[in-house]
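# Need a 3D model of the sequence below.
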Amino acid sequence: MAQWPLMLAALVTGALVPLQLAFNAQLGGVTRNAFTASLIVFLVGALVLTMIVAATRPTLPTASELVAAPTTVWLGGAIATGYVVAIVVLTPKLGVGLTTGLILVGQIMTALVLDHLGAFGNAQHSLNAGRLAGLALMIAGIATIKMY
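Model prediction:
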C-alpha cells in the first residue's frame, strides 16, 4: 500500500488538534473547571466510540487477553486525561497557535527518543543529524511564533 494516503490521514488528524484545543478551551470556559470539561470530553468520546463499536461489531478481546496485556497499554487513558486537562488550562492562556506548537515539539522530542530506542515494540529509527535538525527547526518555529 502506498504511504501517501496514510500520510494524508495523519496530516488531517494533526489539523484537527488545534480545533480540539479551541473547542475544549471553550468548554472549560463554560464549565469553569478543567476537570469537568475534560470529563465531558471523555463522556462524549465514549458515547461516539460506543456507537461506532455497536455499528461495526468488531471482535472484542477476552478478559484473559486484557489481563495478559502489558501494563503500559493502560497508560494511554491516563495520558489522554492529562492532555485534555492541560489543553483546557493552557490554551486560553497561551493561545491556540503557541499551545499547539509546544505540544507538537513535545511530541516530536518524545517520538524521536522512542524511535531511537525502538521502544514498546515499535520499529527502531536511529537519531541522526537530520532528525535533530528537524527538531531544531520546529523549536525555532515555536520561538518565532512566541516572538510575534
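
# switch to C-alpha atoms for all contacts and neighbour counts from now on
Noted.

# what about the helices in this protein?
Remark: helices of the chain, listed N- to C-terminal, are 4-31, 34-56, 63-68, 75-94, 96-117, 129-147; assignment by DSSP state H.

# export these to JSON lines and tack on distance to residue 123?
Output for these, formatted as JSON lines (distance: least, C-alpha to C-alpha, whole Å):
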{"stretch": "helix 4-31", "distance to residue 123": "17"}
{"stretch": "helix 34-56", "distance to residue 123": "28"}
{"stretch": "helix 63-68", "distance to residue 123": "23"}
{"stretch": "helix 75-94", "distance to residue 123": "19"}
{"stretch": "helix 96-117", "distance to residue 123": "7"}
{"stretch": "helix 129-147", "distance to residue 123": "16"}
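
# and for comparison, fold this next one:
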Amino acid sequence: MTTWHWLGLLLLAVFAGAVVPFQSAINANLGRGLGHPLWATLASLTVSILVLLPVILALRLPLPSMAFITQAPMWMWAGGAFGVCFIALALILLPKLGASGFIALAMTGQILASLLLDHFGLFGLVERHLTAPRLLGVLMLIGGVALIQFSAAPAKALAAAG
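As a prediction, this is how the structure comes out:
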C-alpha cells in the first residue's frame, strides 16, 4: 500500500468520525421536533435507506446470497441493533452532555471495545495484542477525554455564577 493510499484511508477515517457529532446534533434537534428521540432514530435510519438504495442500484451490486442470509450466525445481524442503540443514545445524551462531552465519552467506549476486539481477534478481525505502547496511547486518549468532559462548565452554569 502506497503512502498516499494509506494517508487517504486515514483521512477518510477522520472524516467518518467528524460526521458523527453533526449527525448526533442534527438528530437531537429532529428528536425534539418529532416529540421523542426514537422517532428521530427511525427517521434517521429511514433516510439512510433512502440514500443507500440509489447508490446500490447505481453501482449495480448483485443481490446478496440467500444461502448466506439463511445460514449466517445471529451475531452477524446485531450491527443494526447497535446502530439503533448508538443513534438513540446520542439523541438522548448529546443535549445533556454537549457534543464534545458525548463524543469524547462515546469515543472512550469505542476505544475500550476496540482493544478487546483487536486483542482477541473477535468477529474475524486480525489479532493485535495489547502492548505497553498501545495501552499508554489508550490511557492518554482517556485522559484527554476526561479533560474535555470535566473541564468545560455548561454556559448556563457560568452565567448563573457570574
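
# Superposing both, give me the TM-score.
Once superposed, chain against chain, the TM-score is 0.95 (TM-score structural alignment, normalised by the length of the first structure); 148 aligned residues with a C-alpha RMSD of 1.0 Å.

# picking that back up, can you add mean neighbour count and give the helices of the first structure back as CSV?
Below are those laid out as CSV (neighbours: other C-alpha atoms under 10 Å):
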stretch, mean neighbour count
helix 4-31, 15
helix 34-56, 14
helix 63-68, 9
helix 75-94, 16
helix 96-117, 16
helix 129-147, 13
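
# For the equivalent of residue 61 of the second structure over in the first structure, give its distance to residue 99 of the first structure.
Residue-level alignment of residue 61 of the second structure against the first structure, with TM-score structural alignment as criterion, gives residue 58. Between residue 58 of the first structure and residue 99 of the first structure the distance is 36 Å, computed by C-alpha to C-alpha, to the nearest Å.

# What's the match for residue 156 of the second structure in the first structure?
Counting by TM-score structural alignment, which is the criterion used here, residue 156 of the second structure has no counterpart in the first structure.

# Give the closest residue to the aligned partner of residue 112 of the first structure in the second structure in space, chain neighbours not counted.
Taking TM-score structural alignment as the criterion, the aligned counterpart of residue 112 of the first structure in the second structure is residue 115. Once flanking residues are discounted, residue 115 of the second structure sits nearest to residue 130: 7.0 Å by C-alpha to C-alpha, 6 or more residues apart in numbering.

# Distance of residue 140 of the first structure relative to residue 102 of the first structure?
When C-alpha to C-alpha is the yardstick, residue 140 of the first structure and residue 102 of the first structure sit 11 Å from each other.

# Count the residues that sit near the match of residue 61 of the second structure.
Each residue near residue 58 of the first structure was counted by other C-alpha atoms under 10 Å, and the total is 9.

# Repeat that for residue 118 of the first structure.
Residue 118 of the first structure is surrounded by 15 other residues when neighbours are defined as other C-alpha under 10 Å.

# so what's it up against?
Remark: with contacts taken as C-alpha atoms under 8 Å, 6 or more residues apart in numbering, residue 118 of the first structure is in contact with 124-125.

# Could you check how far it is from residue 68 of the first structure?
Residue 118 of the first structure sits 22 Å away from residue 68 of the first structure, taking C-alpha to C-alpha as the criterion.

# what's the answer for residue 40 of the first structure, then?
Residue 40 of the first structure sits 31 Å away from residue 68 of the first structure, going by C-alpha to C-alpha.

# now do residue 19 of the first structure
36 Å.

# cool, and residue 51 of the first structure?
Where residue 68 of the first structure is concerned, residue 51 of the first structure sits at a distance of 27 Å (C-alpha to C-alpha).
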